[in-house]
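Asker: just need the structure, nothing else, for what follows:
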Amino acid sequence: MKSYKVSVWKLSTNRSAKKPTYLARWSVDGQPFHETYKTKALADRFRAKLLRAVDKGEPFDTVTGLPDSLRSGKAALSLLELAVKYVDHRWPTSSAKQRDSMTDALAVAVPALTKAVRGRPEPAVLRRALRSYLLPTPWRTRERPEEIEAAVRWLERASLPVAELTDIARVHALVDVLGRKLDGKPAANQTYRRRRAATYNALEYAVELELLAANPLDKVRRKRGQQPVQEVDNRVVVNPRQARELLTAATYVGGWERASGRRLRAFFGCLYYAATRPGEALGLRRSDCDLPETGWGRITVEETRPSAGKSWTDSGEAHDRRGLKQRSPGEVRIVPIPPPLVRMLREHVEEFGTAKDGRIFASERGNVVASSSYYRVWRQTRELGLQPDQVGTVLAAKPYDLRHACVSQWLNSGVPAPEVARRAGHSVEVLLKIYAKCIDGQEAEMNERIMQGLGEDENE
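Answerer: Below you'll find the model as predicted:
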């Protein structure tokens, strides 16, 4: 909206800081605005531009507080406007999970860089307004509840210009809020890394648009002690005996009639014997599998079906349909699979058949198996397959830990790291940094090898 009701006040001085700063203050339609400058000359020059616009009869924008002559520049674009432009730019080519992460990060960043405008809504309302109405491209035409509409209007008035991120104090404030939950408590390191990456990419887009000379996040680093630990905790990794017992225990979950565990035994087997990610196993089709009656077989991993939520996929399904992680479109990964997994897959197809599209693993209704379903079965599997004192530990706490166990077992069996990386779908660098761990139950064997290398007798 535009208004001609403008009042420009005298400069004021802020002497609370080490060095005095100068404020140019004005109001548009009763809404106060101010800009801070390090020198009086700069503040006076900006104030003169405001007075000149008033004398010319220019309308002032009620959101930015600026007249058309000053707002037409790129620097006047608000962080909210940048976020909307960036989401529109990325939405068509982003995966469902990327859309989720992108809107989550920007819904945290935008409210952190706002003016002191009266009537600030609650943090939860601001985040909901951004995540569910303002940012996602297809959702902007949805009918907005009254409190959401009020939050949107407030954000449009309060969002700071992108140029404010040249102030290092603003950047520090942004980094701090990216690492906090809605209640102000520290968020997980992984959450911070994901949000920072998404925000960084949005600010890179601002650099491309020449709104910023350089990405301001390059100037700020978290302390080293707060960096996330990327290595796999070897306490979660099962040994081969434990893995076999867990896969057998899965067949007892749900009883014979419901067969919820039997339906997922081969799914868990793919994670343990072929190091597939859960989404890759869910996307596996019968035509992707070479399952001979005896000996080794192979699977061709081509598609992944990660759980993303209906809100973020183009199809409206809960699972996205994507190519392999960090691979070019159409690229596949061929993984030899040992006889135990060949037998599991053959038995699974014989008993349960396949989904209409040829997928091996499907729910009773033929849909993609929900992550909540296989997590529920896995919890019950652990209770049946582990020792009572192990159930409360982190050992194989998540299905994904079976993949960790598989990669660790390959490495400890002497398979060269480049071949392990190829089968697991990693670079060698990532493999050795994250997955090179000894598996549970082999510590004595490793100690014996070391003693043999030293030429010592451990009993002496």
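
Asker: alpha carbons only for contacts and neighbour counts from here, please
Answerer: OK.

Asker: which parts of this structure are strands?
Answerer: Taking DSSP state E as the test, the strands found in the chain are 2-3, 6-8, 12-14, 21-28, 31-37, 60-61, 289-290, 297-301, 333-337.

Asker: same for the last one, what does it pack against?
Answerer: Counting by 3 or more Cα pairs under 8 Å, 6 or more residues apart in numbering; DSSP states H and E, the packing neighbours recorded for strand 333-337 are strand 297-301, helix 417-424.

Asker: go with 10 Å
Answerer: Helices and strands touching strand 333-337, by 3 or more Cα pairs under 10 Å, 6 or more residues apart in numbering; DSSP states H and E, are helix 262-273, strand 289-290, strand 297-301, helix 417-424.

Asker: let's have the ones you listed in JSON lines, adding mean neighbour count and distance to Glu351.
Answerer: JSON lines is the format used below for these (neighbours: other Cα atoms under 10 Å; distance: least, Cα to Cα, whole Å):
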{"stretch": "helix 262-273", "mean neighbour count": "26", "distance to Glu351": "9"}
{"stretch": "strand 289-290", "mean neighbour count": "18", "distance to Glu351": "16"}
{"stretch": "strand 297-301", "mean neighbour count": "20", "distance to Glu351": "19"}
{"stretch": "helix 417-424", "mean neighbour count": "18", "distance to Glu351": "28"}
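
Asker: any chance of these in JSON lines, plus distance to Gly255?
Answerer: Output for the helices and strands packed on strand 333-337, formatted as JSON lines (distance: least, Cα to Cα, whole Å):
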{"stretch": "helix 262-273", "distance to Gly255": "9"}
{"stretch": "strand 289-290", "distance to Gly255": "28"}
{"stretch": "strand 297-301", "distance to Gly255": "29"}
{"stretch": "helix 417-424", "distance to Gly255": "33"}
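
Asker: one more, please, to line up against the first structure:
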Amino acid sequence: MNTSYDVKFWEIRRNKSSKAASYEVRWKVGGREKSKSYRAKALGENFLSDLRQAAKRGEAFDMETGLPESMIQAKEAQNWYAFVLAYIDMKWPHAAAKTRDAMTDALATVVPALTRDLPGKPEVSVLRTALRHYALPPNARDKARPVEISKALRWLDKASVPLTDLQEAKTVRAGLDALALLLNGKAAASNTIRRKRAVFYNALQYAVELEELPANPVTKVRWKPVKVSETVDPRVVVNPEQVRELLTMVTYVGRRGRGRRLMALFACMYYAGIRPGEAVALRKQDCRLPATGWGRLSLDVSRPEVNTRWTDSGDGHETRGLKHRAQEDTRPVPIPPVLVKILREHLDEFGTAKDGRLFQTERGGVVGSTAYTEVWAAARLLALTPEQAASPLARRPYDLRHAAVSLWLNAGVPAPEIARRAGHGVDVLLRVYAKCIDGQEETVNRRIDDALAA
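Answerer: This next block holds a predicted model:
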């Protein structure tokens, strides 16, 4: 195979010579022009994006077909399992750690379901372990494999259905049904089903882009997961007085001032309504803390905690941009005087880590979720009554963010402004916090009475 790294791309153009609407993707490999037409512009854009990402990864392009090595591997796949490996190779380099985790979780569920009934089938749990820990992550494929894992993967390669079988609705339905169940046979959570279905759909869409399938077969199957309840449970929402008591009790938890070191972290989640990963990543240079009045946080990075298996660096906290925003976007969040005071006192007592982070372990490391969750659990027992402690009330540190947004909504702050501060879309904000908007019923009833009386 003759290959070249000399690749050039042009923008997609409408194919005017065709009677039916079509869109042409054009690129050049080693001086040879290549083109590919799609009926839908979105398909062409996806294909062009995949080509460009392959070029960024430094892949060689075949001069005959014009395709990068990863796409050729996918087109040459003889079965669904081999295609999934090629799909993972294409997606992996540019995927965030949490995306890698979700992607391998979903595919490790659906790949064993799309197999033929051959003798010697391993337990589903063994197949999932083999896929998640050895076969799917590209950086794990060279690891030494136990005999049981090697046998499971050999069986999977033989039994996996041909990719063309996925044109049949019954085959796709088998995959969708597998996504809806846990290993113990019980129904999976609605959010889990929806997330895994999206991965399955995207993998099949890649096969459509490569023209290995004529259309995405998922769209042909009349299958709907259980409806997702996205609203926040009002029972988790604490009031300002309870928050103050919780933050006070946090300072009494742990040896060597462990809780006192974390109190301001929890205060940021409540008074600024920010996510835990955003609070963990907060740096001194992100904070404007005047001596009096309101201050401001300028958020541009998050440090969500992930399993080191899914990161390139081996770090348990991935540094990434803000959720649902472009990599360089910044979200300014005004903060009330009470939080300004807490942060100023925190800086006076604990200073910052070497990179400017406000919150650090005793040795200067990144604060882990296990540490702050343990402190929070202990503080709940001290601050709440036994009945409250046994309830969902502020059970997780994340519930402080829910309490903040609920407070803002009930205070009458316009929804677009709350959405901007919280990093939500307005539609998501109103849908997720619909049950937490209190005090509206009497006002609405009075307006209806007035209308009826008129």
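
Asker: hmm, back to that, out of the helices and strands packed on strand 333-337 of structure 1, the one nearest Ala397 of structure 1 is which?
Answerer: helix 262-273 (13.1 Å; Cα to Cα).

Asker: what span of structure 2 lines up against that closest one?
Answerer: Using TM-score structural alignment, helix 262-273 of structure 1 corresponds to residues 260-271 of structure 2.

Asker: what of stretch 22-29 of structure 1?
Answerer: Alignment of stretch 22-29 of structure 1 against structure 2: no match, by TM-score structural alignment.

Asker: and if you look at stretch 409-423 of structure 1?
Answerer: Aligning stretch 409-423 of structure 1 against structure 2 (TM-score structural alignment) gives residues 407-421.

Asker: got the end-to-end distance for that stretch?
Answerer: One end of stretch 407-421 of structure 2 sits 13 Å from the other (Cα to Cα, to the nearest Å).

Asker: contact partners of it?
Answerer: Stretch 407-421 of structure 2 is contacted from outside by 237-240, 270-274, 331-335, 401, 403-406, 422-430, 433-434, 436-440, using Cα atoms under 10 Å, 6 or more residues apart in numbering.

Asker: show me where the stretch 251-400 of structure 2 has helices.
Answerer: Taking DSSP state H, counting those that start in this stretch to define them, one finds helices in the stretch 251-400 of structure 2 at 258-271, 276-280, 337-350, 369-383, 386-389, 399-410.

Asker: compared with structure 1, how much does the lengthiest helix in structure 2 deviate?
Answerer: Counting residues, the longest helix in structure 2 under DSSP state H turns out to be helix 190-209. Aligned to structure 1 and superposed, helix 190-209 of structure 2 gives a mean residue distance of 1.1 Å (mean Cα distance after the TM-score superposition for structure 1).

Asker: now that helix, how far from the chain's geometric center?
Answerer: 14 Å (Cα atoms, centre = their mean, to the nearest Å).

Asker: now it: buried residues?
Answerer: 192-194, 196-197, 199-200, 202-209 (16 or more other Cα atoms under 10 Å).

Asker: skip the chain neighbours and tell me the closest residue to Ala424 of structure 1.
Answerer: Closest residue to Ala424 of structure 1 apart from its sequence neighbours, by Cα to Cα, 6 or more residues apart in numbering: Ala275 at 5.6 Å.

Asker: just to revisit the earlier point, redo the helices of the stretch 251-400 of structure 2 as CSV? Include distance to Leu246 of structure 2.
Answerer: Below are the helices of the stretch 251-400 of structure 2 laid out as CSV (distance: least, Cα to Cα, whole Å):
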stretch, distance to Leu246 of structure 2
helix 258-271, 9
helix 276-280, 17
helix 337-350, 14
helix 369-383, 5
helix 386-389, 11
helix 399-410, 10
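
Asker: closest one to Tyr38 of structure 2 among those helices?
Answerer: The closest of those to Tyr38 of structure 2 is helix 276-280. By Cα to Cα, the value is 40.6 Å.

Asker: need the contact partners of the closest one.
Answerer: Helix 276-280 of structure 2 has contacts (Cα under 10 Å, 6+ apart) with 264-269, 272-273, 282, 299-305, 317-323, 357-360, 366-369, 372, 397-398, 400-401.

Asker: what about 8 Å?
Answerer: 265, 268-269, 299, 301-305, 322, 357-359, 366-367, 397-398 (Cα atoms under 8 Å, 6 or more residues apart in numbering).

Asker: wait, Arg142 of structure 1 sits on Tyr133?
Answerer: Yes. Using Cα atoms under 8 Å, Arg142 of structure 1 is in contact with Tyr133, at 6.9 Å.

Asker: and these two? which has more neighbours close in?
Answerer: Just comparing Arg142 of structure 1 and Tyr133: by other Cα atoms under 10 Å the higher neighbour count belongs to Tyr133, 20 against 10.

Asker: under the alignment, what does that one map to in structure 2?
Answerer: Checking TM-score structural alignment: Tyr133 of structure 1 goes with Tyr134.

Asker: how near is that match to Lys158 of structure 2?
Answerer: Taking Cα to Cα, one finds Tyr134 of structure 2 at 17 Å from Lys158 of structure 2.

Asker: check Ala174 of structure 2 too.
Answerer: Distance, Ala174 of structure 2 to Lys158 of structure 2, using Cα to Cα: 18 Å.

Asker: okay then, goodbye and thanks.
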